[in-house]
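J.: okay, structure incoming, though there's no sequence with it:
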């Protein structure tokens, strides 16, 4: 009888260990942009949060007065105006031309280039150069990039991120029933930023949320009311910028 209970205890321990989910540490993806740039080298690390599910993003630089200087990285679908699931006219998905003004509108309007369609977005005929675009990382990542030109001492790095169809109790699917662009976004894009002074460098710069973008991308205005956002605030757990030695 004692052997029976001992065997039963061993079996229960094995079952318990088998059913226990151990956390898996994933190494971040490493991506690069603008390898031919001559300015400061930056490393931008984004740690995914619990709300992360293939978001779109844009990263860019402004001067210390808020004037757009350059793009560092933008999701390829936005930068080229072609989405992998953009055309279902033949009964199956294939790449197709689409513009999504609600995706990263702060970046789009700050960039300030209007297409022949009247939108502040790249198109297949006028895309963002390859050096600044790439596939959207599926998880945490580190972007290795650099500024176009040397000698810029004070600047801001901005990071806009948006996840499609992330409804919540405030940003519902019928909040703006006649606005088709809103329905492609729901909770608006979030904008993170940090100020960098190359004459007083820090070990790292933790980016902070500065506001949200327009819900349908109708303008580049930045809104500071964030109390209605939920899962959008957890797409990224942390975003850190580091200056790399030349």
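T.: Cool, got the structure. Just so it is clear, the model here is predicted, and its values are computed rather than measured.
J.: from here on, contacts and neighbour counts on C-alpha atoms
T.: Will do.
J.: helix, strand, or coil at the closest residue to residue 204 other than its chain neighbours?
T.: On the basis of CA to CA, 6 or more residues apart in numbering, the spatially nearest residue to residue 204 that is not a chain neighbour turns out to be residue 242, at 4.8 Å. Each residue gets one of three states, and residue 242 gets strand by DSSP: H, G, I helix; E, B strand; the rest coil.
J.: correct me if wrong: residue 242 contacts residue 40.
T.: No - under the criterion of CA atoms under 8 Å, residue 242 is not in contact with residue 40, lying 10.6 Å apart.
J.: quick one: buried residues of the helix of greatest length in the chain?
T.: In the chain, taking DSSP state H as the definition, the longest helix is helix 2-19. When neighbours are counted by 16 or more other CA atoms under 10 Å, no buried residue of helix 2-19 is found.
J.: and here's the other structure:
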């Protein structure tokens, strides 16, 4: 009897099924992303990821590293958006994020509701294929400790009353409180803030952006949150 010859493609498929194939690898090394040269006041944002910054999700033989989405922006003392300094994955070039590709602006409104509400209230559009954001304020989500280098616009100086916000969220982080059946987005976004002054300012956690049906706002009750609280270890903003 002749031995059975298994086609090489079947062997490859079996290997992938048993071992898994990581589709997007992460680099844990520190990096610096220069977004905007300092025509005005230079700003550095140092983000130290927490234990839950990256987590793995498996779909069949494929393994994906799931990273958070976040936005950084400034507001004046009246709570009006001054400018968006940074938002992840808003250029829509070579987009591999299926949900973002499908929902576009709606994706940002759901995952980063507080920032999105500030943007739309200012009359500016949210990111979409028809309105991609420029490289000066966007990049792929950093995979390790990151320093973002940017600059404030000329309309806001160091002496102005300015608050820096960071809103962060990671899809699929459901838990016993924010269950997949009643909170399909998982745990709501978390919001960090700090008043910008000369030198370094550590952004502190001030609340969350609300569940999907909620009006976008800062909700201070953080009961029921767990892994979302470990997305970041620290956020330090330095005005130079």
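T.: Cool, got the structure. As the structure is a prediction and not an experimental result, all values here were calculated from the model.
J.: drop the TM-score for these two in here.
T.: For these two chains in superposition, a TM-score of 0.73 is obtained (TM-score structural alignment, normalised by the length of structure 2); 196 aligned residues with a CA RMSD of 2.6 Å.
J.: before we move on, the earlier item: which ones are touching the residue nearest to residue 204 of structure 1?
T.: Shown in contact with residue 242 of structure 1 (CA atoms under 8 Å, 6 or more residues apart in numbering): 42-44, 203-205.
J.: can you tell me what residue 170 of structure 1 aligns to in structure 2?
T.: Superposed on structure 2 with TM-score structural alignment, residue 170 of structure 1 falls opposite residue 177.
J.: which strands and helices sit next to the longest helix of structure 1?
T.: Here helix 2-19 of structure 1 is seen to pack against no other helix or strand when contacts are counted using 3 or more CA pairs under 8 Å, 6 or more residues apart in numbering; DSSP states H and E.
J.: quick one: the helices in structure 2, in order.
T.: For structure 2, the helices defined by DSSP H cover 8-19, 98-103, 105-111, 113-121.
J.: how far does the longest one sit from the chain's center?
T.: Its chain's C-alpha centre and that of helix 8-19 of structure 2 lie 34 Å apart, by CA atoms, centre = their mean, to the nearest Å.
J.: nearest residue to the residue positioned nearest the centre of structure 1 in space, please, no chain neighbours.
T.: For structure 1, the residue nearest the mean C-alpha position is residue 57 (2.9 Å; CA atoms, centre = their mean). The spatial neighbour of residue 57 of structure 1 that comes closest, neighbours along the chain excluded (CA to CA, 6+ apart), is residue 161 at 4.4 Å.
J.: counterpart of that neighbour in structure 2?
T.: So residue 161 of structure 1 corresponds to residue 168, using TM-score structural alignment.
J.: how about residue 216 of structure 1?
T.: Using TM-score structural alignment, the partner of residue 216 of structure 1 in structure 2 is residue 212.
J.: check whether its match really touches residue 183, as I assumed.
T.: Yes - between residue 212 of structure 2 and residue 183 there is a contact at 7.4 Å, judged by CA under 8 Å.
J.: report the contact partners of residue 232 of structure 1.
T.: 51, 162-163, 166, 187-190.
J.: tell me where structure 1 has strands.
T.: Along structure 1, counting by DSSP state E, strands occupy 29-32, 41-48, 56-63, 68-75, 82-87, 94-97, 133-134, 141-146, 154-162, 190-197, 205-206, 208-212, 236-244.
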